[in-house]
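Enquirer: let me see the structure of the following:
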Amino acid sequence: METTQTSIGHTLEIACDESGWEGSNLTAGNSDVIAHASVRLDINVASECIRALRGRSRQHSYEYKASHLLRTKSGSDLAGFLGPSGPVHGRAMVHLTHKSCFVLGRVLDLFIGGSADAASLGLRPDQRLANLAATLCRAGPDTFGREPWQAFLTATNVVLRADRHRRVRAPVDAFFGQVEALRALAGGRQVGRILDELRDGRREAYAARARLLEDRALQPVLEPLLPALARAVLHWSGGLHPVAVVHDEQSALTERRMRRLEQILAAPPLEMIRLPAQGRFIRFRQADSRTDPRVQVADVLAGVARKIVTDDLLGRSDPGLTALLRPYVDPASRWCEQLADPSGRTAG
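Expert: This is a model prediction of the structure:
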């Protein structure tokens, strides 16, 4: 690993929080969206931001949440928060994860893609497979019907999830049973060809699941917060400046996983950060969002972003709010819909 003389004294500090994370069962939660927000704000600026939001909404409980901002009668408060003159504009980023698209991308990656996506923390996915996952995700419900599609997603989640019995063959066989059920409904559609390719990876699937069970603690394939946090670190650091992350309390982000994240980012084939001569590149601590106003701002931004993009998925989007959110959206978000970033590329 290459090192640089970057001083730990030049560490940047960012605050992060998420909205929509519900554990490793990604296909049966209350939300199909995770929004992970990172902000770089002075603590005094963040405190003033929360005070201003609280005052406008007349909300006096201990913690100010996105729901309070979303419930305000005046849409101008939300537009003011996100807009060019708002407190977080140019000082925040949001990484979006469409849970179904993420799960489909990971199963294609593990069973036919050589695990490039999982091994790189989502930073170097096979773009062809990512596009196939997005195509399958978009077409699935209408092509196959809601119940068959949900049964397939459930089996997909199970085959990627560790269980206490450490079973290899049974979850794989159940998954490919659902693949065959959908193939029978696909006809000559493009999604049928995607399922054909997936079916051909059955032999590799047993070996891939066995590997998954061996490395589940440090590199769980069903943990979208790790790639989201990796993207935040790279965005703010440029790969050169050490980063101190203050994150809302989150059981998925352990110290061991943070060390693994740093190692993967620094080592070949990624080599996306340069380790300092002394100390860590990523310093990580968790804080209750109620006690750190910067984390609370990140929490508000994540919640607002999740609501806006969820409405977009459900066909009830507000074009004005979607346009205000776009400058914040990480272009490497795991997204299957046509939510473009400001340069015109599609996030996902």
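Enquirer: contacts, neighbours, all on C-alpha from now
Expert: Noted.
Enquirer: in space, not sequence, find me the middle residue of the protein.
Expert: By CA atoms, centre = their mean, the chain has its centre lying nearest to residue 97, at 4.0 Å.
Enquirer: I figured it was touching residue 224, is that so?
Expert: Yes. Contact status for residue 97 versus residue 224: in contact at 7.2 Å, counting by CA atoms under 8 Å.
Enquirer: where along the stretch 51-200 of the chain do the helices fall?
Expert: With helices called from DSSP state H, counting those that start in this stretch, the stretch 51-200 of the chain shows them at 66-70, 75-82, 99-112, 116-119, 127-144, 146-159, 169-186, 190-199.
Enquirer: want to put them side by side, so please do this one too:
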Amino acid sequence: MTGACGAAQDRCVEVACDESGSDGENLTGGNTDVFAHASVTLPVEGAEECVAEIRRRIRSPAEEYKANHLLREKHRAVLEWLLDEGGPVLGHARVHLTEKAFFVVDRVVDLLLGDAAQARTLFVQGPGTFGEREWREFLEVSNRLLRVRSVGEPPADSFARTVERLGRAHAGTEAGRTLLRLSGAGPRAQAYRARLSQEPPLIPVLNPLLPAIVRTAGYWSAGGCAVCLVHDRQNMLTPERIAWIEERARQEGTGLAGVRLVHSRLDARVQIADFLAGIARRIASDELGGRGDPALTARLRPFVGAESVWGDAHSWARLVPGAENRGRAVPVNSGV
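Expert: I've put the predicted structure just below:
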């Protein structure tokens, strides 16, 4: 048990959490283009009943159910039941989404220019300005610059060379001028890489989980109540990083009483969060790729947090109609 959660359990709302779509720091070349962090406030008994009902309806011999069980077409009715109005989780769950490509752009522009508005503009205009191949090249060198471990050519050098070349080729556009500004921030990029070589940071710039947890705590405590997060165990959530989450939450005025780690198999609430995170990631990814299922997207909408980190306007309009997404990552002190 970590933090104040254990001592405060009788005075705070317990929120069970899990994630889906983690590819480490490989955000542009991994297996998924969306990261989802789900949170659930169901009581233990209600979550256990929900899991039992899912098992009864699906009747798979698997020891542990995952989101993929519900996403199979033959179990479509079970998936709809889980998400539907009047179902077991609506009103008791939330999903924080992160569009990975936008997360990379937001992080690199924040690191080198400190300009969040310019990050969004670049993300919107970049693909049309540079074309798919060159935009993918920019994303990849940005990802490589930011990640802690890298092999081959020094990441700051390849980044500077690429953004200067693309910026000069499109100097008459706003996106091209932004890349030239990034090229001019070479000393900051070199200083960042120098710090990484000396001492890996406690909070990796490219990790979407930690800021998502801070946002989750902020959402559930917005009404003034204290919350205790009960999170599935994973290597990223070390005691030092949990302490950072708790301190960051305090700085933002969030009523986070603490964070407790459990194994998902031992807590039905975390299992429900695991289901919801995997389901949300798949539905949101399908929308991002232009292959969305309108019926499933409509069922997901009530769960999606408006504070999600999302840059693509078209898919966002379908995921959260009428909401202008201004979400971005929790700023991290990069030391440059």
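Enquirer: sorry, back to before: among the helices of the stretch 51-200 of the first structure, which is nearest residue 313 of the first structure?
Expert: Counting by CA to CA, residue 313 of the first structure lies closest to helix 127-144 out of these; the figure is 10.2 Å.
Enquirer: that closest one packs against which elements?
Expert: Contacts defined by 3 or more CA pairs under 8 Å, 6 or more residues apart in numbering; DSSP states H and E place helix 127-144 of the first structure against helix 99-112, helix 169-186, helix 190-199.
Enquirer: swap the cut-off to 6 Å and go again
Expert: helix 99-112 (3 or more CA pairs under 6 Å, 6 or more residues apart in numbering; DSSP states H and E).
Enquirer: please enumerate residues in contact with the helix it packs on?
Expert: Contact partners of helix 99-112 of the first structure, identified using CA atoms under 6 Å, 6 or more residues apart in numbering, comprise 26, 32, 33, 115, 130, 133, 134, 137, 201, 204, 205.
Enquirer: those: which two are farthest apart?
Expert: The most widely separated members of those, counting by CA to CA, are 33 and 204 (29.6 Å).
Enquirer: so for these two, which sits in the more crowded spot?
Expert: residue 33 (25 against 14; other CA atoms under 10 Å).
Enquirer: and the gap between that one and residue 318 of the first structure?
Expert: Relative to residue 318 of the first structure, residue 33 of the first structure is positioned 17 Å away (CA to CA, to the nearest Å).
Enquirer: before we move on, what about residue 12 of the first structure?
Expert: Remark: distance between residue 12 of the first structure and residue 318 of the first structure (CA to CA) = 35 Å.
Enquirer: who's more crowded, these two?
Expert: Neighbour count, other CA under 10 Å: between residue 12 of the first structure and residue 318, residue 12 has more, with 17 against 12.
Enquirer: any idea how many residues pack against the nearest residue to the more buried one once chain neighbours are set aside?
Expert: Excluding the flanking residues, the one nearest residue 12 of the first structure by CA to CA, 6 or more residues apart in numbering is residue 243, at 4.8 Å. A count of neighbours around residue 243 of the first structure, defined by other CA under 10 Å, yields 23.
Enquirer: pretty sure residue 243 of the first structure sits against residue 284.
Expert: No. Judged on CA atoms under 6 Å, residue 243 of the first structure makes no contact with residue 284 at a distance of 8.4 Å.
Enquirer: selection in ChimeraX covering whichever of the contacts of helix 99-112 of the first structure are buried, please.
Expert: In ChimeraX, this line selects whichever of the contacts of helix 99-112 of the first structure come out buried by 16 or more other CA atoms under 10 Å:
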select :26,32,33,115,130,133,134,137,201,205
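Enquirer: fine, thanks again, bye for now.
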